[in-house]
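[1] pasting the sequence and the predicted coordinates here, then a few questions.
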Amino acid sequence: MAGRQGESPVRLAAETWESLFRAQVAVMRRLQSAPAFKTLPVNEYDVLFTLSRCPTGWLRLNELNDNVLLSQSSLSRLVERLEKRGLVERMPAPQDGRGVLLKLTDAGRELQKQIGREHVRDISELLTPALTPAEQRELLRLTEKLRGSVSGR
């Protein structure tokens, strides 16, 4: 895509980033206020969702930290709260005494599924009127391309 005539690549990149960021913030604010997150805050749901996608069932705390938008100390406290509520289980990593493995409990898995079904409907209700299916596919392609470039994949 060519920029506006005379527009610098730096300026275009800054405007693109700002637009992407502001769109993400607006969407997240709307989704966070949806009824799906009355039971569990979105950052706690994010942990349950990430654990639900782990093929082995167990995920190292530091790997979980790589996939959520929280600091290590905030994540540790959040995991403690989820464990106290009976939603996650943790154990020391067998290979090393310092590592911690996490997995969903049955209650955590059920809550994640319940909230997830509602959350997906909320996402659809938000995106479908705004973007055609072709535009959604293009946005998906572009965001995956950007994320791959940034993460070196």
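    Noted; the coordinates are in hand. Residues are numbered from 1 along each chain as shown.

[2] CA atoms for contacts and neighbours, from now on please.
    Noted.

[3] please enumerate the helices of the protein.
    9-32, 42-52, 61-67, 72-84, 106-127, 133-151 (DSSP state H).

[4] what sits against residue 70?
    Applying C-alpha atoms under 8 Å, 6 or more residues apart in numbering to residue 70 gives no contacts.

[5] could the helices of the chain go into a markdown table alongside mean neighbour count and distance to residue 97?
    Putting the helices of the chain into a markdown table (neighbours: other C-alpha atoms under 10 Å; distance: least, C-alpha to C-alpha, whole Å) gives the following:
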| stretch | mean neighbour count | distance to residue 97 |
| --- | --- | --- |
| helix 9-32 | 12 | 37 |
| helix 42-52 | 20 | 21 |
| helix 61-67 | 15 | 13 |
| helix 72-84 | 15 | 16 |
| helix 106-127 | 15 | 25 |
| helix 133-151 | 11 | 29 |
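
[6] below is an additional structure, to be compared with the one above:
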Amino acid sequence: MPDEAASLREASEAWEALFRCQVTIMRRLQKHPAFKGVNMREYDVLFNLSRCPSGGLRLGDLNEHVLMSQPSLSRMVERLESKGLVERRPDPCDQRAVRLTLTDRGRELQRKIGREHVRHIHELLSPALSPEQLRELTALTTRLGGAVGSS
């Protein structure tokens, strides 16, 4: 915990700066040609499924990692499934449940977009912040996310 509590104004200004920065960067990222076949929200689903060590997630678990309602996520998964990028498989731990997994095509597309996306992020952030500042930003946002997520 910080030694002294931030004032209401300081907390509000910090949040507004963080939020506006995120919106500005996201708008730039969304315009990148890598997101012509799938949009950033769809890519976010593919990305989260690609990071799953067990190879898949239940819809409710996936919903904890994305910023959208469960009904919106369900419709998106249906679209990704119709594009051949995601498939539903029985959950080996619970026969009543279904796990979402990437298809080979979905995994390949996620990797392709991911490589371009990371390069574009580098192009946007590295001229603005030094390596030390990027590490500090990572530490601060990780700490903030952990503190808010645990409360």
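    Perfect, I can see it now. Bear in mind that the values here come from a model prediction, so they are computed numbers and not experimental data.

[7] quick one: TM-score?
    After superposition, the two chains reach a TM-score (TM-score structural alignment, normalised by the length of the second structure) of 0.93; 148 aligned residues with a C-alpha RMSD of 1.8 Å.

[8] residue 93 of the first structure: which of the helices of the first structure is closest?
    Minimum separation from residue 93 of the first structure across these (C-alpha to C-alpha) falls at helix 61-67, 9.7 Å.

[9] could you list every helix and strand that that closest one packs against?
    Packed against helix 61-67 of the first structure by the contact rule (3 or more C-alpha pairs under 8 Å, 6 or more residues apart in numbering; DSSP states H and E) you find helix 42-52, helix 72-84, strand 100-104.

[10] what range in the second structure does it sit on?
    Under TM-score structural alignment, helix 61-67 of the first structure corresponds to residues 59-65 of the second structure.

[11] contact partners of that stretch?
    With contact meaning C-alpha under 8 Å, 6+ apart, stretch 59-65 of the second structure is reached by 45, 48, 49, 69, 70, 73, 74, 98, 99, 100.

[12] quick one: the spatially most central residue of the first structure and residue 105 of the first structure, what's the gap?
    Nearest to the geometric centre of the first structure sits residue 46, at 5.5 Å (C-alpha atoms, centre = their mean). Separation of residue 46 of the first structure from residue 105 of the first structure (C-alpha to C-alpha, to the nearest Å): 15 Å.

[13] swap in residue 133 of the first structure?
    Residue 133 of the first structure is 36 Å from residue 105 of the first structure, by C-alpha to C-alpha.

[14] please apply the same query to residue 12 of the first structure.
    46 Å.

[15] kindly report the same for residue 139 of the first structure.
    For residue 139 of the first structure, the distance to residue 105 of the first structure - C-alpha to C-alpha - is 34 Å.

[16] closest to residue 126 of the second structure among the contacts of stretch 59-65 of the second structure?
    Using C-alpha to C-alpha, residue 48 is the member of the contacts of stretch 59-65 of the second structure that lies nearest residue 126 of the second structure, at 24.5 Å.

[17] which ones are touching the residue mapped onto the closest one from the first structure?
    Matched across to the first structure, residue 48 of the second structure falls on residue 50, judged by TM-score structural alignment. Applying C-alpha under 8 Å, 6+ apart, one finds that residue 50 of the first structure lies in contact with 64, 67.

[18] and residue 99 of the second structure, how many neighbours?
    20 (other C-alpha atoms under 10 Å).

[19] kindly report the same for residue 3 of the second structure.
    5.

[20] stretch 75-87 of the second structure aligns to what range in the first structure?
    With TM-score structural alignment as the criterion, stretch 75-87 of the second structure aligns to 77-89.

[21] now do that stretch: distance to the chain's middle.
    Relative to its parent chain, stretch 77-89 of the first structure has a centroid offset of 18 Å by C-alpha atoms, centre = their mean, to the nearest Å.
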